[in-house]
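>>> Predicted model, plus sequence, below.
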Amino acid sequence: MGTVEMSWLLPAALSAEPDAPPRRSTRDWVIDTVCFVLGFGFTVLATADLLGWHTGVVREWHPTDSWMIWLDGVLSGIAGIGLWWRRRFLWPLATLALVLSAFSVAGAFTLLILMLTVAVHCPFRVLAGYAAAAAATNLIFAAARPDSAGSYWETVWWGVMIVVIISLWGMVVRARRELVASWRDRAARAEAEQQLRVEQARTLERTRIAREMHDVLAHRISLLSLHAGALEFRPDAPPAEIAGAASVVRATAHQALQDLREVIGVLRAGQVDDAEPAPERPQPTLSALPALVDEARLAGDRVALDIRVDLGEVPAGTGRTAYRIVQEGLTNARKHAPSAVVRVTVGGACGAGLHIEIVNPLPVGVPGGPPIPGTGVGLIGLAERASLAGGHLTHGSDGATFRLTADLPWPVSR
């Protein structure tokens, strides 16, 4: 209870945090000043009025000996000054206020401030006990400081009513603060969950883009490496062959840059300028498979393509996945089995699924050139892509050939 905040005197207290900051803010200083003026100021004025300093006549309301008036004024003044440190010493001050409530008139406002503080910042069971004790002290107060304008029980009644009103007021403020704190906590959790969902979406999108970049660029760059290696190991080739290989390198490099631009365009989707057309997403369908095979053959690959299905009837999503699988299969064959004949078979039917098989013999002996570098995760990415599409992919060798098969769903269109 050492850090409670006496902010109930201002309307803003209804939306304030229950715990006060370690150091006083400007608002805290204003509230402390108001509490001190009300508590200590009323003590001085009430003591002076009871002693008759203004009129020279001792007041007859709550007639009491002068020694009790002085004792009331001194103790109430101490309690009023203590309001400056009520955040740190709430319970010592609240206990002093409970004792003073048995006979004090001059400390009325100080007692009300401390009681309301207990009501705002303490649990209900603590408040109930404190309010019961404060109500009981009214029995002593009505006898020690009788009111000339009312009876004993009338004084007790009014004292109990004030205790009840202050307690209910403090409970309302406390409930309001807890409700506001709950709303803020829910809003903070909702914002944190939203940020988490955004981060997860970003991570998934970055993973998808990374996979897309691998699928698109690995094929082009492997072709570049193949032709560059041929130029390196055949420096005495006829000029026409060198010029042709250089032309293929230039065209492949240009196409690789174009693919890279399209993939990077995915990152800029939704952020391009209105005057600049958005780049097309690099997602060819299975209809582009013959062009992919022709490109590989032009680069020197030996590819046998067997198409047993109408490529135009394959759904776009399934076709994109199938295209990437064939593209990565050709890239792997080019890396690990150069000059080998790669057989690509695409078949299936609507409702039965799309089946893809890529087979190439394993290389024999030591390759004639340096190996084409790779990431080593291409087949893992293909398996994940096939799984996300609702299919499955397997790959492995039997000692003589390497086989990659994929089965993708081909739902019946409605």
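Yes, it's here.
>>> all contacts plus neighbour counts: C-alpha atoms, from now on.
OK.
>>> What segments of this structure are strands?
Counting by DSSP state E, the chain has these strands, from start to end: 302-307, 341-349, 353-361, 392-397, 401-408.
>>> Could you tell me which residues within the third one count as buried?
So that's strand 353-361. By neighbour count on 16 or more other Cα atoms under 10 Å, the buried set for strand 353-361 is 353-361.
>>> again with the last one
By neighbour count, with 16+ other Cα under 10 Å as the criterion, the buried positions of strand 401-408 are 402-408.
>>> quick one: which of those is nearest to residue 92?
Closest to residue 92 out of these is residue 408 (77.0 Å), distances taken as Cα to Cα.
>>> quick revisit: rebuild the strands of the chain as CSV, extending it with distance to residue 75.
Listed next are the strands of the chain as CSV, based on distance: least, Cα to Cα, whole Å:
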stretch, distance to residue 75
strand 302-307, 102
strand 341-349, 97
strand 353-361, 92
strand 392-397, 86
strand 401-408, 88
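>>> OK, contacts around the spatially most central residue of the chain?
Most central residue of the chain, judged by C-alpha distance to the mean C-alpha position with Cα atoms, centre = their mean, is residue 192 at 2.6 Å. Contact partners of residue 192, counting by Cα atoms under 8 Å, 6 or more residues apart in numbering, are absent.
>>> Check it against this one:
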Amino acid sequence: MRRWLVEAALAVVAVALGSFFLATTLNEGGGWPIGAELAAGAVAVAALVRYRRSRPVALALALIALGLLFGLPMGATPVALFAVALYRPAGVTVAVAAVHAVSLATVYLIALGPTRTYWEATISLILLHVILVAVGMLVRAQRRLVRSWAERARVAERGDELRVEQARLAERERIAREMHDVLAHRISLLAVHAGALEVRRDAPAGERQAAGVIRQSAHDALEELRQVIGLLREPAEDRPQPTLADVPALVAQSRAAGERVELELSAAQVPAAVGRHAYRIVQEALTNARKHAPGTRVRVAVAGRAEQGLVVEVGNPLRAGRAVLPGSGTGLVGLRERVQLAGGRLEHGPTPAGEFRLRAWLPWHP
């Protein structure tokens, strides 16, 4: 609908300009019969509406020739030149405008001679067309600039989405590796106990056979687990996974690095899975504090009990200015993914007291 309104408005402008040029020509006693002028004008306006966007150069050249013969089509020529400037490169636009100016000056010189009327008409028409061409080139440049900004915004948005997705996948892979460590340890213990029961001579034959089946099943399950999840393992992470008991050591490392960290740890006998999640939360929170608020005092509190859940809270004063170390913004995304997969909740952001607080709740089932 908007496109047709634009085309109609341009047609009205072309007809109005053409009527002015036709009236001027008739007042001077020249021009073709009205029927021929109307037919030429109708052809010019129809061609303008039809080919202004698709073939602006051919349209402009045709209207230049038609406008030199008839008065009414002259109104469509400026619109055609504007379309060339809007949809074609600057070199093509300048060439078409030069052809029009030279043609106009030559024909008017032959018709009027080097008189004052010739100079006034030629200069005024060429200036009109030059202004329209300049405006069209400016609009084209502005549109290209807006498109480039929009494309940059889309690229940046896709990059942010990709980084967020990579952070989520990385966190899931790390959780999978942790699951592999835990399950591999449990299944190995099961296989060892089943093997010990299988070789007991005082055990009934049925129990020894059942123990053998359990041992073999555990062995097969361990091999399948290693095949499915073992590919996610990185050599640097081939070590025991941290638990809540390792949080004091993590805080000590941060203190050794120059951070002022206060630790309140009032939870004990936390399940290993919950402890691993709590450790990762504290680790990421301390990293963020070191990046975005170096030198501030960081408070770490871990508390909870069975059936009520474990609460991990880390807070530090906000620091004005930019971060000392750059951050990708994906650490908190990974934490949210981890906490959600564990069935918990994560909240973070500035507080009215001027602090940045991260608070996570993890379910704790005995």
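Done, it's in. These numbers come from a predicted model, not from an experiment.
>>> quick revisit: indicate which one of the strands of structure 1 is closest to residue 149 of structure 1.
strand 392-397 (95.0 Å).
>>> where's the aligned partner of residue 220 of structure 1 in structure 2 relative to residue 207 of structure 2, distance?
Here residue 220 of structure 1 is matched to residue 186 in structure 2, going by TM-score structural alignment. Separation of residue 186 of structure 2 from residue 207 of structure 2 (Cα to Cα, to the nearest Å): 21 Å.
>>> now swap in residue 122 of structure 2 and tell me
For residue 122 of structure 2, the distance to residue 207 of structure 2 - Cα to Cα - is 112 Å.
>>> and the nearest residue to residue 221 of structure 2 once chain neighbours are set aside, how many neighbours?
In space, and not counting its chain neighbours, residue 221 of structure 2 is closest to residue 187: 7.8 Å by Cα to Cα, 6 or more residues apart in numbering. For residue 187 of structure 2, the count of nearby residues is 19 (other Cα atoms under 10 Å).
>>> Pretty sure residue 187 of structure 2 sits against residue 216.
No. At 10.9 Å, residue 187 of structure 2 and residue 216 do not qualify as touching, with contact defined as Cα atoms under 8 Å.
>>> All the helices of structure 2, residue numbers only.
In structure 2, helices defined by DSSP state H lie at 2-27, 34-51, 56-69, 76-87, 90-112, 116-198, 205-229, 247-256, 272-292, 331-341, listed in chain order.
>>> Pull out the buried positions in the second one.
Of the residues in helix 34-51 of structure 2, those scored as buried under the neighbour-count criterion (16+ other Cα under 10 Å) are 37-38, 40-41, 44-45, 47-49, 51.
>>> again, but for the last one
Under the neighbour-count criterion of 16+ other Cα under 10 Å, helix 331-341 of structure 2 has 331-339 buried.
>>> how distant is it from the center of its chain?
On the basis of Cα atoms, centre = their mean, to the nearest Å, helix 331-341 of structure 2 is displaced by 21 Å from the centre of the chain it belongs to.
>>> Can you list the neighbours in contact with that helix?
Residues outside helix 331-341 of structure 2 that contact it (Cα under 8 Å, 6+ apart) are 164, 167-168, 170-172, 175, 277, 280-281, 284, 345-346, 360-362.
>>> Kindly recompute the last result at 7 Å.
Applying Cα atoms under 7 Å, 6 or more residues apart in numbering, the external contacts of helix 331-341 of structure 2 come out as 164, 167-168, 171, 281, 284, 345-346.
>>> residue range for that helix in structure 1?
Against structure 1, there is no aligned range for helix 331-341 of structure 2 (TM-score structural alignment).
>>> I'd like to check the angle between that helix and helix 272-292, please.
Helix 331-341 of structure 2 and helix 272-292 are oriented at 160 degrees to each other (axes from the mean of the first three to the mean of the last three Cα atoms, to 10 degrees).
>>> Also the second one?
Between the axes of helix 34-51 of structure 2 and helix 272-292, defined by the same axes, to 10 degrees, the angle is 130 degrees.
>>> Which residue of structure 2 is paired with residue 35 of structure 1 in the alignment?
Residue correspondence to structure 2 (TM-score structural alignment): residue 35 of structure 1 is matched to residue 10.
>>> Excluding covalently adjacent residues, which one is nearest to that match?
Distances taken as Cα to Cα, 6+ apart put residue 79 closest to residue 10 of structure 2, at 7.2 Å, once the chain neighbours are dropped.
>>> What separation do you get for the counterpart of the one you found in structure 1 and residue 32 of structure 1?
Taking TM-score structural alignment, residue 79 of structure 2 has residue 113 as its aligned residue in structure 1. Per Cα to Cα, residue 113 of structure 1 is found 11 Å from residue 32 of structure 1.
>>> now residue 253 of structure 1
Remark: distance between residue 253 of structure 1 and residue 32 of structure 1 (Cα to Cα) = 75 Å.
>>> What of residue 322 of structure 1?
74 Å.
>>> So which of these two has more stuff around it?
residue 322 (27 against 21).
>>> From the structure, what's the count of residues near residue 122 of structure 1?
Residues lying near residue 122 of structure 1 (other Cα under 10 Å) number 18.
>>> mind checking what it lines up with in structure 2?
Match for residue 122 of structure 1 (TM-score structural alignment): residue 88.
>>> Leaving out the residues flanking it, which one is nearest to residue 40 of structure 2?
residue 73 (6.3 Å).
>>> got the contact list for the one you found?
18, 40-41, 44, 63, 66-67.
>>> Just name the closest of those to residue 235 of structure 2, please.
Nearest member of the contacts of residue 73 of structure 2 to residue 235 of structure 2, counting by Cα to Cα, is residue 63, at 73.8 Å.
>>> Not counting sequence-adjacent ones, nearest residue to that closest one?
residue 77 (5.5 Å).
>>> on that earlier part again, and the residue nearest to residue 40 of structure 2, how close does it get to residue 334 of structure 2?
Look at residue 73 of structure 2 and residue 334 of structure 2: by Cα to Cα, they are 67 Å apart.
>>> And residue 160 of structure 2, by the same measure?
Residue 160 of structure 2 is 14 Å from residue 334 of structure 2, by Cα to Cα.
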